[in-house]
Each structure stands twice: as C-alpha cells, then as structure tokens.
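>>> Predicted model and sequence follow; I will ask about them next.
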Amino acid sequence: MANSSNEVIIEKIEKIVVPVLNEMNLSLVDIEYMQDGGYWYVRIYVEDLNGDITLEHCATISNKIEDDVDKLIDKKFFLEVSSPGIERPLKKIEDFIRFKGEKAKVSLKHKIDDNKNFEGIINDCKENIILLELDEEKILEIPFSEIRKANLVYEFDEF
C-alpha cells in the first residue's frame, strides 16, 4: 500500500512523464513507486493505442525522464519503463469502456454478495457503474469508486 509521500512522488513523476508521452503519441497506464526486496523501484507502464510498445520507446522515455525523476527521489532506485503486458491494469473508467467484452479480475474495497474478488466479462459501463458478467445469468453492478484494483485476464488457448 502506498503511503502519502509515495503518492506525492508518483504525482510529480506523472507531471514529468505525461508531456514526454504526449510528444511521442503514447499513453500512461500506471506508475508504481515501491520497495521490493530491499531495493526501490519506479515502474512506469506505457502503451501505444495504435500499436505495440517497443524497446526503443522505453529507452527513449527512460533517457528523457531519468534526470528529472532522479532529482525527485533522494534514495537509490531503479527506473523501469515498460508496456503493461497482456494482463494490464484497468485504472480509469475509460479502460473499462475500451476493454468491453474482455475478461477482467476485479478486487473491491467493500464486499458485494459477501465477496471482494470477482472475475468476469466487462459487459458495459454506465455512469461510473461497471457491469461485470459473472456467468450467463448474473451481471454484477460495481460502482467504479468501489474498485480497489482491476486487471485484464489473459486466457491461454487450449491445444
């Protein structure tokens, strides 16, 4: 769980990253600033809405932002820039709209039907309500504000 000083750093990193991404016609998916196994990491996840993120994209972004990000953080850290991967996080309401029809895993802040974790198909989004199809008979209405964490679920094809 991020503390408030980490959230402030993330906001400042976002102000550095977004203009660089806009210049490159790329979108910010997420920023993490966290300690993992004794080391600090700044992880920036970006995507190209019209194609794939390449290693060159990541290297260019990293080179353009590393000095400014370095000035924000007084501890030693690793800067990682990458695509969000196939099980990308769903952070904004626009993500749910964009990935309508895809399978997602959703963790809630408070229980609905005695459960906080659900997996289903994103059926629709209406006025900040996510409709998650759990099975053919049950569609769960989830207020966007209740979502703690959500991501796409990739299903491997059976051979």
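Nice, thanks for sending it over. Numbering: from 1, shown residues only.
>>> contacts and neighbour counts: CA atoms only from here.
Noted.
>>> Return the list of helices and strands in contact with the longest strand along the chain.
Looking across the chain with DSSP state E, the single longest strand is strand 115-126. Under the contact definition 3 or more CA pairs under 8 Å, 6 or more residues apart in numbering; DSSP states H and E, strand 115-126 sits against helix 93-98, strand 103-112, strand 129-133.
>>> and here's the other structure:
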Amino acid sequence: MAASNLSQRRDLQLRITELAEKIAESMGMEVLLVEIKGEGKRSVVRTFIDQPGGISLDDCEKFSRRLSVSLDVEDWIPFSYVLEVSSPGIDRPLVKEKDFLRFCGKTARVRTRIPYDGQRNFKGKILSVAEGRVRFQIEPEKQLEISIADIEKANLIADLSLK
C-alpha cells in the first residue's frame, strides 16, 4: 500500500474511532480499538468495545446499528466494507496506557513499529506502566521497556490454566 494511501487510511481510522467513541460513551461503553483490514470488496471495519461487567451480543448489535447509521450519514468510507463489532475476547487488544495498567502482571504479545534489541515481536509479562512506557519481563533475567507510541499491536495472552 502506498504511503499516501496508508496515511489516508490512518486518517479514516482516526475519524471512525472518534465517532465510535462518542457513540460508545453515550451508551456507557468504551471503544478499545478500531481496525480497517483488507482492501476493495474484502474490507472490514472492526471495532472492539467493552464496558464494566463485559459486553453481550445484544450490546454489540445495538452499538453496531448506531455506528452503521452514523457511518452511512457521514459517508466517509470511499469503499464497500463489512462492519464488525466485537467484545475484546480472551486475546484482548491493549492500546491505551490504561489498558496496560489494568492488566499489569498479565502476559502480552507485542509487535513494535521499530526494533527493540534487534527484534519487533515480543512476549512478556507486563511489570509496570509509567509516563507512556511499559516494562515487560521477556525472559527470566531480562526486562524490556517499550514506548506505547512504538507499539504497533499488543494483545493479552489468555491464561487458560486451571488453578
């Protein structure tokens, strides 16, 4: 994808995120992440929402209807797309500083925009969060601090062990 198309897609993603956040706030919800995936007829606008106590299928349907109508009215998206609204699921995306704070002590998979210690993909336990940076335990004797601005994608890794 050309740089100008990438920039246009990021701008569109920001506009959709702002609109989705207004709708979510009015419904007592929070937008975790808006993604635009694919190209042409295979494009998907995916929105992850949450609220205290969790998200039900009914919550997703109500939010989806409101967002769909608003996107149709705004008419910003210059291609056909499928709108998907989802709960965060067990591999919850981590985007904002408060997401990392909430899940301190949990394990996450992280991909960075730039290399740290010569690599961009990490798996580690979230140790601390401060001033826009997250400290991870990535090996028994190795910690790594990453700027949240440098994180391209981060997701919780579900702990499915029986305790």
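Sure, I can see it. This one's a predicted model, so the numbers in the text were calculated from it and none came from an experiment.
>>> equivalent range in structure 2 for the longest strand of structure 1?
The aligned range for strand 115-126 of structure 1 in structure 2 is 119-130, by TM-score structural alignment.
>>> Likewise for stretch 18-26 of structure 1?
Using TM-score structural alignment, stretch 18-26 of structure 1 pairs with 21-29 in structure 2.
>>> in that stretch, what counts as buried?
Judged by neighbour count using 16 or more other CA atoms under 10 Å, the buried positions of stretch 21-29 of structure 2 are E21, I23, A24, M29.
>>> Just give the number of residues close to A150 of structure 1.
21 (other CA atoms under 10 Å).
>>> And the most centrally placed residue in structure 2, how far from G89 of structure 2?
Nearest to the mean C-alpha position of structure 2, counting by CA atoms, centre = their mean, stands L33 at 3.4 Å. Here L33 of structure 2 is placed at a distance of 12 Å from G89 of structure 2 (CA to CA, to the nearest Å).
>>> okay, the helices and strands packed on strand 115-126 of structure 1 in JSON lines with distance to V69 of structure 1 next?
Output for those, formatted as JSON lines (distance: least, CA to CA, whole Å):
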{"stretch": "helix 93-98", "distance to V69 of structure 1": "26"}
{"stretch": "strand 103-112", "distance to V69 of structure 1": "31"}
{"stretch": "strand 129-133", "distance to V69 of structure 1": "35"}
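>>> So which of those is the most surrounded?
Among those, ranked by average contacts under mean count of other CA atoms under 10 Å, first place goes to strand 129-133 (a mean of 21).
>>> The very next helix or strand once past it vs strand 129-133, what angle?
The first helix or strand that comes after strand 129-133 of structure 1 along the chain, using DSSP states H and E, is strand 139-143. Relative orientation of strand 139-143 of structure 1 and strand 129-133, computed by axes from the mean of the first three to the mean of the last three CA atoms, to 10 degrees: 150 degrees.
>>> against structure 2, where does the helix or strand following strand 139-143 of structure 1 fall?
As assigned by DSSP H and E, the chain's next helix or strand after strand 139-143 of structure 1 is strand 147-152. On the basis of TM-score structural alignment, strand 147-152 of structure 1 is assigned to residues 151-156 in structure 2.
>>> So which of the buried residues of stretch 21-29 of structure 2 belong to strands?
Among these, none falls in strands (DSSP E).
>>> now the lengthiest helix in structure 1: how far from the chain's centre is it?
In structure 1, with assignment by DSSP state H, the single longest helix is helix 4-23. Chain-centre distance of helix 4-23 of structure 1: 14 Å, with CA atoms, centre = their mean, to the nearest Å.
>>> With structure 2 overlaid, report how far it is off on average.
By mean CA distance after the TM-score superposition for structure 1, the fitted helix 4-23 of structure 1 averages 1.7 Å away from its aligned residues in structure 2.
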